[in-house]
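K.L.:
sequence plus the predicted model coming up.
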Amino acid sequence: MKSLLNKLGVLIVAVWIQVPALAFGTVFTYMGNESSLDERNSYDKSLLELALEKTVAEYGPYTMQPSGEGLSLSRLIKLAEAKHYPNFFFKFSATDEMLEKFLAIQIPADRGVVGYRVAFVHQQNSQAFNQVSDISSLAKYSIVQGIGWLDTSIMQYNKLSVFQVSNYTSMFAMVERKRVDLFFRGVNEIANEFTDFSQSHKNLVIEPNLLLVYPLPRFFMTSKDNISNARRVELGLQRAWQDGSFVALWRQNHLASLEQAQLAKRKVIQLENPFIKTLDPNYRKYIFTIDELITEPAAAQN
């Protein structure tokens, strides 16, 4: 009798352990924030969640958890290569090298908008770049970007003067202290970052005249062997695109920053991205264009 009770106890414990797993479903790990002020990944989390919601019928319930906080992009990629996090989906700029290492869902998560870049500058230099009109005139000034960022490599390839650092928040301080002239950010990022950092960096302003533009599709990526979960995310993104919820979420998160930047009034300096030579060009059908803000203003405000 005692043996039977022991066996029943083990069975009950085993069932109890399995119930939460069945209730909460597949665990997806998304990219955590680098610091408490870092909000760059909030949209990515929401978009991944949207894709998973669109596929519950076929694939079942899911749970989302962040990767570790305080990790630089270069460190995060190394952890992804080592499969440190379970079922890890992270958004990263597409390159031929990354497409070899990881399984990429080739639907640009931010619609390529991060390839439209405006700069933070010191307020005393807010009008210092009015005469800059091409790459050669921009190359006279110092630019800070992150170590491991594809933007850094693109700017260096185009002969711009780039100073690399590893810490995201320190880049704002470098502009504040005039250690560098410009800190280029995605036009979708800069409004929130100005809100977050301008109080602690009183001399930080958004440069009003320049707009760097280069192709910079960013995809959700995962381990090469994570095929089934990747198919789920791809299917969910396709459905969200088709029913309009993808673009609605994108506008909800990015439209205010795009309008604030007044893109149509800026001087465009086009840069080449030499790191996507093997990329299938079909991704371009999802890409944002400035014309959307001009020809579809009513839709953009919904």
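P.N.:
Received it, and whenever you're ready, just let me know what you need.
K.L.:
use CA for all of it now, contacts and neighbours both
P.N.:
Fine.
K.L.:
and Leu48, that's in a helix?
P.N.:
Yes: according to DSSP: H, G, I helix; E, B strand; the rest coil, Leu48 belongs to a helix.
K.L.:
count the neighbours of it for me.
P.N.:
22 (other C-alpha atoms under 10 Å).
K.L.:
do you have the helices of the protein handy? List them.
P.N.:
For the chain, the helices defined by DSSP state H cover 2-24, 42-53, 56-59, 73-81, 96-101, 135-138, 150-157, 168-176, 190-197, 227-243, 245-261, 291-295, 297-300.
K.L.:
with adjacent residues omitted, what lies nearest to the most centrally placed residue in the chain?
P.N.:
When C-alpha atoms, centre = their mean is applied to the chain, the residue found nearest the centroid is Lys91 (5.5 Å). Of all residues not flanking Lys91 in the chain, Phe220 sits nearest, at 4.3 Å (C-alpha to C-alpha, 6 or more residues apart in numbering).
K.L.:
what's the answer for Ser257, then?
P.N.:
Per C-alpha to C-alpha, 6+ apart, closest to Ser257 is Ala191, 5.0 Å.
K.L.:
ok, that neighbour - contacts?
P.N.:
Taking C-alpha atoms under 8 Å, 6 or more residues apart in numbering, we find Ala191 in contact with 256-257, 260.
K.L.:
can I get the helices of the chain in JSON lines including distance to Ser67?
P.N.:
Shown next, in JSON lines, are these (distance: least, C-alpha to C-alpha, whole Å):
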{"stretch": "helix 2-24", "distance to Ser67": "18"}
{"stretch": "helix 42-53", "distance to Ser67": "11"}
{"stretch": "helix 56-59", "distance to Ser67": "23"}
{"stretch": "helix 73-81", "distance to Ser67": "9"}
{"stretch": "helix 96-101", "distance to Ser67": "19"}
{"stretch": "helix 135-138", "distance to Ser67": "37"}
{"stretch": "helix 150-157", "distance to Ser67": "21"}
{"stretch": "helix 168-176", "distance to Ser67": "17"}
{"stretch": "helix 190-197", "distance to Ser67": "22"}
{"stretch": "helix 227-243", "distance to Ser67": "17"}
{"stretch": "helix 245-261", "distance to Ser67": "22"}
{"stretch": "helix 291-295", "distance to Ser67": "34"}
{"stretch": "helix 297-300", "distance to Ser67": "33"}
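K.L.:
which one of these lies closest to Asn273?
P.N.:
Closest approach to Asn273 among these (C-alpha to C-alpha): helix 150-157, 5.7 Å.
K.L.:
who's in contact with that closest one?
P.N.:
Contacts with helix 150-157, where a contact means C-alpha under 8 Å, 6+ apart, come from 93, 145-146, 161-162, 164, 271-274.
K.L.:
ok, structure two:
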Amino acid sequence: MKYLFRILTTVACLLTAIYTHGESIDITINKPRSNSTYMLDLMKLALSYSDKHYNFLETSETLTRSAQVEALRNGELTVMWGGTSDQMEQDFTPVRIDGYRGLMSWRFFIIREGEQHRFDSIYSANDLKQFKFGQGKTWQDGNILQQAGFNVVRTVKKEGLFYMLDGDRFDAFPRGATEAWEEVAKYKQLPLTVENKLVLSYTLPTYFFVNKNHPQLAAAIEQGLERAIADGQFDDYFYNNDRVREFLKRAQLDKRRVIKITNPFLPKSTPLDREELWLDLSELAEGAKNYGL
């Protein structure tokens, strides 16, 4: 499969294949949705610590997760981002710093309006097993839920899941922290809402994955993120991001019960021992307070 690319950022180009000081380096990425530039902007922050110039190119259309993986494997993409797995870390060079500080390891349920009462008495993973959950056909989240013993209904197209939920095909659609409220608003013609008592938690880091032919780029992203963590720029970026701020205002985390399940697909190389890379609910609440939220 071949994709057309267009230039996002124009910088001077040097005709050399060697990474040298002041060189312009092309990075081809999947075209992000207009409201989903968080990881792209984070990568730009990381690369701002480098002395190289980076020229960002994007696909002419937004690719599905499976299409991105294929394009990254054959070199049509230079880098992509998403949830990790052993296969992803074998096929590509992972930058093992979660771009969302663990935030996307929490799932909030989109449900039908008028059905909050069905979830009010839920206190455990076993309690949740009475429900059916919607998921994309190839999503790692669906695999995690199935391994935990949940009843999962899957389909190819994400957009169809909202209509399937409305049509009683399943009971809840678990979504990431910055996704749930946005998607309810996007599909405002449907009688859907975000459940307000629970948060489902399993460790699923969001990493940058770099084509193995670009080890210098992977190193530059990792080094830049480490420096941004050390000097506070990562925190500044995270807490000042519009989507993160909107989530923190709406989520009412202090009023939710956390239900934890295990991610059996989590690679053993995940740096869980580096506490500075992850935020728990109390740390997130404290950080939000410090940033005026």
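P.N.:
Alright, I've got the coordinates. None of these values were measured; they are calculated from a predicted model.
K.L.:
where does the TM-score land?
P.N.:
TM-score of the superposed chains, computed with TM-score structural alignment, normalised by the length of structure 2, equals 0.85; 273 aligned residues with a C-alpha RMSD of 2.2 Å.
K.L.:
so what's the residue count around Val121 of structure 1?
P.N.:
By other C-alpha under 10 Å, neighbour count at Val121 of structure 1 equals 28.
K.L.:
and it, how far from Ser3 of structure 1?
P.N.:
Distance of Val121 of structure 1 to Ser3 of structure 1, computed by C-alpha to C-alpha, to the nearest Å: 74 Å.
K.L.:
rewinding a little: most surrounded residue in the contacts of Ala191 of structure 1?
P.N.:
Ranked by the number of neighbours (other C-alpha under 10 Å), the contacts of Ala191 of structure 1 place Ser257 first, at 18 neighbours.
K.L.:
which residues touch it?
P.N.:
Listed by C-alpha under 8 Å, 6+ apart, the contact set of Ser257 of structure 1 reads 187-192.
K.L.:
who's in contact with the aligned residue in structure 2 for the residue nearest to the centre of structure 1?
P.N.:
Using TM-score structural alignment, the equivalent of Lys91 of structure 1 in structure 2 is Trp81. Residues in contact with Trp81 of structure 2 (C-alpha under 8 Å, 6+ apart) are 39, 206-209.
K.L.:
any figure for the gap between Ser200 of structure 1 and Leu103 of structure 1?
P.N.:
Per C-alpha to C-alpha, Ser200 of structure 1 is found 40 Å from Leu103 of structure 1.
K.L.:
higher neighbour count, these two?
P.N.:
Per other C-alpha under 10 Å, whichever of Ser200 of structure 1 and Leu103 has more neighbours is Leu103, with 19 against 12.
K.L.:
do I have it right that the more buried one meets Ser223?
P.N.:
Yes: contact criterion C-alpha atoms under 8 Å: Leu103 of structure 1 and Ser223 qualify, at 5.8 Å.
K.L.:
against structure 2, where does stretch 179-189 of structure 1 fall?
P.N.:
Mapped onto structure 2 using TM-score structural alignment, stretch 179-189 of structure 1 covers residues 169-179.
K.L.:
go on, stretch 150-162 of structure 1?
P.N.:
With TM-score structural alignment as the criterion, stretch 150-162 of structure 1 aligns to 140-152.
K.L.:
how about that stretch: buried residues?
P.N.:
140-145, 148, 150-152 (16 or more other C-alpha atoms under 10 Å).
K.L.:
same check on stretch 247-256 of structure 2?
P.N.:
Those would be 247-248, 251, 253, for stretch 247-256 of structure 2 by 16+ other C-alpha under 10 Å.
K.L.:
can I get the contacts of Ser257 of structure 1 in JSON lines with distance to Tyr62 of structure 1?
P.N.:
Listed next are the contacts of Ser257 of structure 1 as JSON lines, based on distance: C-alpha to C-alpha, whole Å:
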{"residue": "Val187", "distance to Tyr62 of structure 1": "32"}
{"residue": "Asn188", "distance to Tyr62 of structure 1": "29"}
{"residue": "Glu189", "distance to Tyr62 of structure 1": "28"}
{"residue": "Ile190", "distance to Tyr62 of structure 1": "32"}
{"residue": "Ala191", "distance to Tyr62 of structure 1": "32"}
{"residue": "Asn192", "distance to Tyr62 of structure 1": "29"}
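K.L.:
if we can go back for a sec, from the buried residues of stretch 140-152 of structure 2, which two are the most distant?
P.N.:
Greatest spatial distance in these: Gln140 and Asn151, 14.7 Å, computed using C-alpha to C-alpha.
K.L.:
mind checking how far Glu23 of structure 2 is from Asp171 of structure 2?
P.N.:
53 Å.
K.L.:
neighbour count: the two, which is higher?
P.N.:
Ranked by neighbour count (other C-alpha under 10 Å), Glu23 of structure 2 and Asp171 place Asp171 first, with 23 against 19.
K.L.:
got a list of what the more buried one touches?
P.N.:
Going by C-alpha under 8 Å, 6+ apart, the list of residues near Asp171 of structure 2 reads 111-112, 131-134, 165.
K.L.:
before we move on, what about Asn273 of structure 1?
P.N.:
With contact set as C-alpha under 8 Å, 6+ apart, Asn273 of structure 1 has these partners: 154, 214-216.
K.L.:
who wins on neighbours among these?
P.N.:
Going by other C-alpha under 10 Å, Leu216 tops the contacts of Asn273 of structure 1 with 26 neighbours.
K.L.:
how about the nearest residue to that residue, chain neighbours excluded?
P.N.:
Gly115 (5.0 Å).
K.L.:
quick one: map the one you found onto structure 2.
P.N.:
Match for Gly115 of structure 1 (TM-score structural alignment): Ser105.
K.L.:
map Asp235 of structure 2 across to structure 1 for me.
P.N.:
In structure 1, the residue matched to Asp235 of structure 2 (TM-score structural alignment) is Val247.
K.L.:
count the residues that sit near the residue nearest to that match when sequence neighbours are not counted.
P.N.:
Excluding the flanking residues, the one nearest Val247 of structure 1 by C-alpha to C-alpha, 6+ apart is Trp241, at 6.7 Å. Neighbourhood size, Trp241 of structure 1 [other C-alpha under 10 Å]: 16.
K.L.:
what do you get for the one 10 residues further on?
P.N.:
Counted by other C-alpha under 10 Å, the residues lying close to Arg251 of structure 1 total 18.
K.L.:
wait, it touches Ala299, no?
P.N.:
No: contact criterion C-alpha under 8 Å: Arg251 of structure 1 and Ala299 do not qualify, at 9.6 Å.
K.L.:
quick revisit: any idea which of the contacts of Asp171 of structure 2 is closest to Ala71 of structure 2?
P.N.:
Closest to Ala71 of structure 2, out of all of these and judged by C-alpha to C-alpha, is Gly134, at 26.7 Å.
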